[in-house]
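Engineer: Sequence and predicted structure, then a few things I'm wondering about:
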Amino acid sequence: MRIRATVAAVTGALALSALAVPAAQADGSASYRADVAKVREAAGHTGAGKSVYTGKTGPTGVPYDLDVTFSGVKVNGGKAIPVGTTKQVTIPVTYTLKHGADVDITADDFLTGPYLYKGAFDTPDNMLFGDYPATCTATSATAASCKGDIDIYPEDLINADAGAWKAGALAIAYNGQPQNGNADLSKVGYADQGGFTSPNVQRYSRLTVNASPEPVKKGKTVTVTGLLSRANWDTAKYAGYTAQSVQLQFRKKNSTTYTTLKTVKSDSKGNLKTTTKATVDGYFRYSFAGTSTTPAVKASGDYVDVK
């Protein structure tokens, strides 16, 4: 969920307290997210994956540094993450967890999970967590293979979030302390580690095409229009993607291969328009290669009968 500092004076630790859960998630996920937010804020992590105190018991209200490290974090199989305007997007994450011999990762109150963050690790602009903790399978006495999800809701994003993110993973050992009550956080262990590679989070794209007239006489002009748009997370609507290069492509009626005819620029509203000569029956489409913030997209071919 969004943990966004809306004013420059708000520190990363304070921003973490703003962790919220949509009403649609009024279930066990609310508990996990709230637990993570409370412990992260109390730990005041330094960005090196350590809490402000190391030892088995921290100062009053401060978690101790849990002997857990993470490696091999892989987000969504390395594929970019397009997010639209309404639908939740759940992406899988795998990672390796290593721990000290005295850390019981099988305890009911041991939690671990992945997350994404935008900006600096110490003071992230935004963070995205899973609704539930990850599950881990021991591979040795001090290591485990973990799988978890990150649940992304469009309302937790703004347009400036599109592009590069980093991944992290955390672990919390409550050691018998109440998770949803007045836990003595000095007896709670906490580990947090960031800086892992993540694919880009992108604004979902759409592309349309219309070729006319239909039918058309051979040698006459065909006008091909279209619209390139993408998710606008600020307004929860789709808006034209302006000044982008888009290829006009053509496929003959009995062929399976498209050939690029020309490149067209989208206008100030994302509209596309160009003309070409009619030669044979076939399909016209627009094709957009994508950018770091917006995925590639191809329109469905529009058939034109040439007389």
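Structural biologist: All right, it came through fine. Numbering: from 1, shown residues only.
Engineer: Only C-alpha atoms from now on, for both contacts and neighbour counts.
Structural biologist: Fine.
Engineer: what residues are up against residue 229?
Structural biologist: Applying C-alpha atoms under 8 Å, 6 or more residues apart in numbering, we find residue 229 in contact with 205-207, 238-241, 270.
Engineer: Let me know the secondary structure of it.
Structural biologist: Remark: residue 229 carries the secondary structure label strand [criterion: DSSP: H, G, I helix; E, B strand; the rest coil].
Engineer: Ok, residue 242 next?
Structural biologist: Classification of residue 242 using three-state DSSP returns coil.
Engineer: I'd like the contacts of residue 229 laid out as a markdown table, including secondary structure, neighbour count and distance to residue 192.
Structural biologist: Conversion of the contacts of residue 229 to a markdown table gives the following (DSSP: H, G, I helix; E, B strand; the rest coil; neighbours: other C-alpha atoms under 10 Å; distance: C-alpha to C-alpha, whole Å):
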| residue | secondary structure | neighbour count | distance to residue 192 |
| --- | --- | --- | --- |
| 205 | strand | 25 | 34 |
| 206 | strand | 22 | 37 |
| 207 | strand | 24 | 41 |
| 238 | strand | 18 | 36 |
| 239 | strand | 18 | 38 |
| 240 | strand | 20 | 39 |
| 241 | coil | 22 | 38 |
| 270 | coil | 19 | 42 |
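Engineer: Use this one as the comparison:
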Amino acid sequence: MKGKRPVQAAAAATLGCALTVVWGPGTAQATGTPENGISFYNVVFNDGEPVVIGTTNTVQIPVTFTVKSTAPLDWFRVWAYKGTLTNGDALNDASEWNEDCRESKAGGFYFYDCDRVHDIDPRSERLNGGKGLINADATSWKVGATGVRLGGGFDDDHLSTTVQVKRYDRIRDMNASPEPVTAGKAITVKGTIQRANWDTNHYDGYSGRRVSLQFKPAGSSSYSTVKKVYSGTGGTLSTTVTATQDGAWRWKYYGNSTSGPATSHGDYVDVVQ
């Protein structure tokens, strides 16, 4: 196990132990009876939010959890996987991690409170037999945990939560024209919505998406939805609105079960009264 180091049983110490990356919504508790006096709880992935990953950029993922044990632990980990607990494809295989765990002892138990940040590389050769992430990975992953005691004995747990991993969406080529425009005339707003394709490591046009056109009047701090448009072939977006006042236009997509949300930049249009 990468990063494996002995854990010293000293109260309030910072631990050096191995942890593989985990992500997704919710707080997890171990299912079944803890083995060898080891249990995991208060497991929180990515601050309770789905993990949205693009084609190239490494994404940092926070994870917090607590391990409770009747004896000092040699190492422990929590990870997301598909397949079986003991022979599955681990999402953590694309990760690197730092180590930040605090140890304490109370009531005859050892407690390890961990607060960590992990990096995931979508192109990691350690995932899917060298392929990195593939499109089928945009789904709900299960979560497992392992703890190993100093001197022998371990516990493998399937935790009662899932990790939702999504493909990154983006909106490009945002443009509202003409600029300036006479009040009462038409403004044409265009753009293109794209989705990460992990199979090819490129972004493809995302057709058939219901995308909101939003407007922020001059002097305002917030956008509101004016109309909704479905993206066409290649993810193209296009619609017209009537010019009434100065302000910024943008596109916003709220995502779905396999794709994250996306927001374009705002394009300001002067309206001549």
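Structural biologist: Sure thing, it's come through. Keep in mind the model is a prediction, meaning the values are calculated, not measured.
Engineer: okay, now the counterpart of residue 271 of the second structure in the first structure: neighbour count?
Structural biologist: Taking TM-score structural alignment, the alignment pairs residue 271 of the second structure with residue 306 from the first structure. Applying other C-alpha atoms under 10 Å, we find 17 other residues in the vicinity of residue 306 of the first structure.
Engineer: Look up how far residue 189 of the first structure lies from residue 306 of the first structure.
Structural biologist: For residue 306 of the first structure, the distance to residue 189 of the first structure (C-alpha to C-alpha, to the nearest Å) stands at 72 Å.
Engineer: Residue 129 of the first structure too?
Structural biologist: Taken as C-alpha to C-alpha, the spacing of residue 129 of the first structure relative to residue 189 of the first structure amounts to 19 Å.
Engineer: Can you pick out the residue with more neighbours from these two?
Structural biologist: residue 189 (28 against 24).
Engineer: Trace that one over to the second structure, please.
Structural biologist: Under the alignment defined by TM-score structural alignment, residue 189 of the first structure corresponds to residue 153 in the second structure.
Engineer: same check, this time on residue 70 of the first structure
Structural biologist: For residue 70 of the first structure, the equivalent position in the second structure is taken to be residue 40, counting by TM-score structural alignment.
Engineer: Neighbours of that match, how many?
Structural biologist: The tally of other residues near residue 40 of the second structure (other C-alpha under 10 Å) stands at 29.
Engineer: Which element, helix or strand, includes it?
Structural biologist: Secondary structure assignment for residue 40 of the second structure, by DSSP states H and E: strand 38-45.
Engineer: Check the mean deviation of that strand from the first structure.
Structural biologist: After superposition onto the first structure, strand 38-45 of the second structure sits on average 1.6 Å from its aligned residues (mean C-alpha distance after the TM-score superposition for the first structure).
Engineer: can you pull the buried residues of that strand?
Structural biologist: Taking 16 or more other C-alpha atoms under 10 Å as the neighbour-count basis, strand 38-45 of the second structure is seen to contain the buried residues 38-41, 43-45.
Engineer: quick check, nearest of those residues to residue 185 of the second structure?
Structural biologist: Closest approach to residue 185 of the second structure among those (C-alpha to C-alpha): residue 45, at 49.2 Å.
Engineer: roughly how far out does the strand holding residue 40 of the second structure sit from the chain middle?
Structural biologist: Distance of strand 38-45 of the second structure from the chain centroid (C-alpha atoms, centre = their mean, to the nearest Å) equals 19 Å.
Engineer: just to revisit the earlier point, let me know the closest of the buried residues of strand 38-45 of the second structure to residue 77 of the second structure.
Structural biologist: Compare each of these with residue 77 of the second structure using C-alpha to C-alpha and the shortest gap goes to residue 40, at 9.7 Å.
Engineer: correct me, but the closest one touches residue 66?
Structural biologist: Yes - taking C-alpha atoms under 8 Å as the contact criterion, residue 40 of the second structure and residue 66 are neighbours in contact, 5.8 Å apart.
Engineer: Residue 167 of the first structure and residue 40 of the first structure, how far apart?
Structural biologist: From residue 167 of the first structure across to residue 40 of the first structure, the span is 16 Å (C-alpha to C-alpha).
Engineer: Residue 207 of the first structure too?
Structural biologist: For residue 207 of the first structure, the distance to residue 40 of the first structure equals 42 Å [C-alpha to C-alpha].
Engineer: Now which residue in the first structure aligns to residue 109 of the second structure?
Structural biologist: Residue 109 of the second structure maps onto residue 142 in the first structure, with residues paired by TM-score structural alignment.
Engineer: Could you report the neighbour count for the closest residue to its match other than its chain neighbours?
Structural biologist: Leaving out its chain neighbours, the residue that sits closest to residue 142 of the first structure by C-alpha to C-alpha, 6 or more residues apart in numbering is residue 99, at 5.1 Å. A count of neighbours around residue 99 of the first structure, defined by other C-alpha under 10 Å, yields 17.
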